[in-house]
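>>> Quick check, what structure comes out for this input:
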Amino acid sequence: MQNLTKEMRTMIEEQFPFLATVDKDGYPKIGPKGSLHVLDSQHLIYYEHTFRHAYSNISANGRVAVAVADRQAQKGFRFEGLAHLHEDDEITERFLPKQILERFNRGAVVIIDIHSVYKLDNTLEAGTRII
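Presented below is the predicted three-dimensional model:
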């Protein structure tokens, strides 16, 4: 696993990321993850509170992709990896904001190990693996 670049970290923090999973029948599911951010140079993190598609799919098969793009710059990245769910454990205690529990009465932490990164630029390099 290699480290995220400053450009990748900035894009995740400044743009709106979308998480993709696959259900048990092989159908893709994608949705925005407003809480998704960089945990460290090799991991992403977000807070799960709906406990629907993404939660079920990650529980069954931890493979995920996160896409983030800057529309104006026509540049972006797709991060692929393995997601790990944490509920009622020390990871949840450490990272889950109290506001999530106050608002939704339940929350989980999802940590994504980044295995590969691809360009989503509007160039001939689109889809090129860069990490």
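
>>> use CA for all of it now, contacts and neighbours both
Fine.

>>> Which residue ranges of the protein form helices?
Using DSSP state H, the helices of the chain run over 6-14, 53-60, 90-95, 98-104.

>>> Output those helices in CSV, with distance to residue 76 and mean neighbour count appended to each entry.
Listed next are the helices of the chain as CSV, based on distance: least, C-alpha to C-alpha, whole Å; neighbours: other C-alpha atoms under 10 Å:
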stretch, distance to residue 76, mean neighbour count
helix 6-14, 8, 15
helix 53-60, 22, 17
helix 90-95, 27, 14
helix 98-104, 29, 11
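
>>> so which of those comes closest to residue 121?
Judged by C-alpha to C-alpha, the one of these that comes nearest to residue 121 is helix 6-14, at 12.5 Å.

>>> so what's the nearest residue to residue 117 once chain neighbours are set aside up against?
The shortest distance from residue 117 to any non-neighbouring residue, by C-alpha to C-alpha, 6 or more residues apart in numbering, is to residue 79 (4.6 Å). Residues near residue 79 by C-alpha atoms under 8 Å, 6 or more residues apart in numbering: 65, 66, 67, 114, 115, 116, 117, 118.

>>> Could you dump the helices of the chain into CSV with distance to residue 46 added?
Shown next, in CSV, are the helices of the chain (distance: least, C-alpha to C-alpha, whole Å):
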stretch, distance to residue 46
helix 6-14, 12
helix 53-60, 11
helix 90-95, 9
helix 98-104, 11
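
>>> one more to line up against the first:
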Amino acid sequence: MLKTIDDDMRRIVETARLSFVATVCSDGSPNLSPKGSMRVYDDGHIAFMDIASPNTVGNLQHDPRIEVNSIDFLRRRGYRFKGVAEFRDPGDPVYEWLHAWLLDLNGPGYPANRAILVHVERALPILSPAYTFGGAEEGDLRQSWARTYLADLEED
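Modelled structure (predicted):
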């Protein structure tokens, strides 16, 4: 298998905690949906659980093309993964692997309709302009944005 997903990509997906999935609606319009269950399955696949995703699932049933964006918001960088999705039902190894993780995270009884396995055909970096135009360093950005988000929480 071709290694499309490297260690840095894996780290970003695992630490992002929230990824965004883009699909195409039947009328050709875009659909964007947040996914908190995105995980790297292996060097060529990422997966997420259909917990409450009727629009995403419906779109993928008629057009399996998908793009996933995973961004570490403190590091201000991430990746976009383009590929094709397929459904994996209970009993399938992908479903069982992701379902076990989901239950460990959220406890028993958490809904899990099916897993969606994405065959990653292309992975590209996403970088804040602060890197390319501002010469920022990752550690500095991470600290600065952490302070910003903490300050916002303290105001609430």
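
>>> Got a TM-score for the pair?
The TM-score (TM-score structural alignment, normalised by the length of the first structure) is 0.81; 123 aligned residues with a C-alpha RMSD of 2.2 Å.

>>> any idea how far residue 43 of the second structure is from the aligned partner of the residue nearest to residue 117 of the first structure in the second structure?
By TM-score structural alignment, residue 79 of the first structure lines up with residue 81 in the second structure. Note on residue 81 of the second structure: its distance to residue 43 of the second structure, by C-alpha to C-alpha, to the nearest Å, is 12 Å.

>>> hey, where'd the strands end up in the first structure?
18-22, 28-32, 37-40, 43-48, 63-70, 75-86, 108-119 (DSSP state E).

>>> Mark which of the contacts of residue 79 of the first structure are buried, thanks.
65, 66, 67, 114, 117, 118 (16 or more other C-alpha atoms under 10 Å).

>>> which of those lies closest to residue 99 of the first structure?
residue 66 (24.0 Å).

>>> Just tell me what the closest one corresponds to in the second structure.
Match for residue 66 of the first structure (TM-score structural alignment): residue 68.

>>> Ok, residue 115 of the first structure next?
Using TM-score structural alignment, residue 115 of the first structure pairs with residue 121 in the second structure.

>>> What residue, apart from its backbone neighbours, is nearest its match spatially?
Per C-alpha to C-alpha, 6+ apart, closest to residue 121 of the second structure is residue 83, 4.8 Å.

>>> That neighbour: neighbour count?
20 (other C-alpha atoms under 10 Å).

>>> Then residue 113 of the first structure?
So residue 113 of the first structure, with other C-alpha under 10 Å, has 20 neighbours.

>>> residues contacting the match of residue 115 of the first structure?
4, 44, 81, 82, 83, 84.

>>> cool, residue 81 of the first structure as well?
By C-alpha under 8 Å, 6+ apart, the contact set of residue 81 of the first structure is 63, 64, 65, 112, 113, 114, 115, 116.

>>> nearest to residue 87 of the first structure, of those?
Using C-alpha to C-alpha, the contacts of residue 81 of the first structure come closest to residue 87 of the first structure at residue 112, 14.7 Å.

>>> Do I have it right that that closest one meets residue 44?
Yes - if you go by C-alpha atoms under 8 Å, residue 112 of the first structure and residue 44 touch, sitting 5.0 Å apart.

>>> Show me which of those two is the more surrounded one.
Higher neighbour count among residue 112 of the first structure and residue 44: residue 112, with 26 against 21, using other C-alpha under 10 Å.

>>> Relative to residue 32 of the second structure, how far out is the match of residue 79 of the first structure?
Taking C-alpha to C-alpha, one finds residue 81 of the second structure at 14 Å from residue 32 of the second structure.

>>> quick one on the thing from earlier: could you dump the strands of the first structure into JSON lines and include distance to residue 101 of the first structure?
Shown next, in JSON lines, are the strands of the first structure (distance: least, C-alpha to C-alpha, whole Å):
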{"stretch": "strand 18-22", "distance to residue 101 of the first structure": "22"}
{"stretch": "strand 28-32", "distance to residue 101 of the first structure": "20"}
{"stretch": "strand 37-40", "distance to residue 101 of the first structure": "19"}
{"stretch": "strand 43-48", "distance to residue 101 of the first structure": "10"}
{"stretch": "strand 63-70", "distance to residue 101 of the first structure": "24"}
{"stretch": "strand 75-86", "distance to residue 101 of the first structure": "14"}
{"stretch": "strand 108-119", "distance to residue 101 of the first structure": "9"}
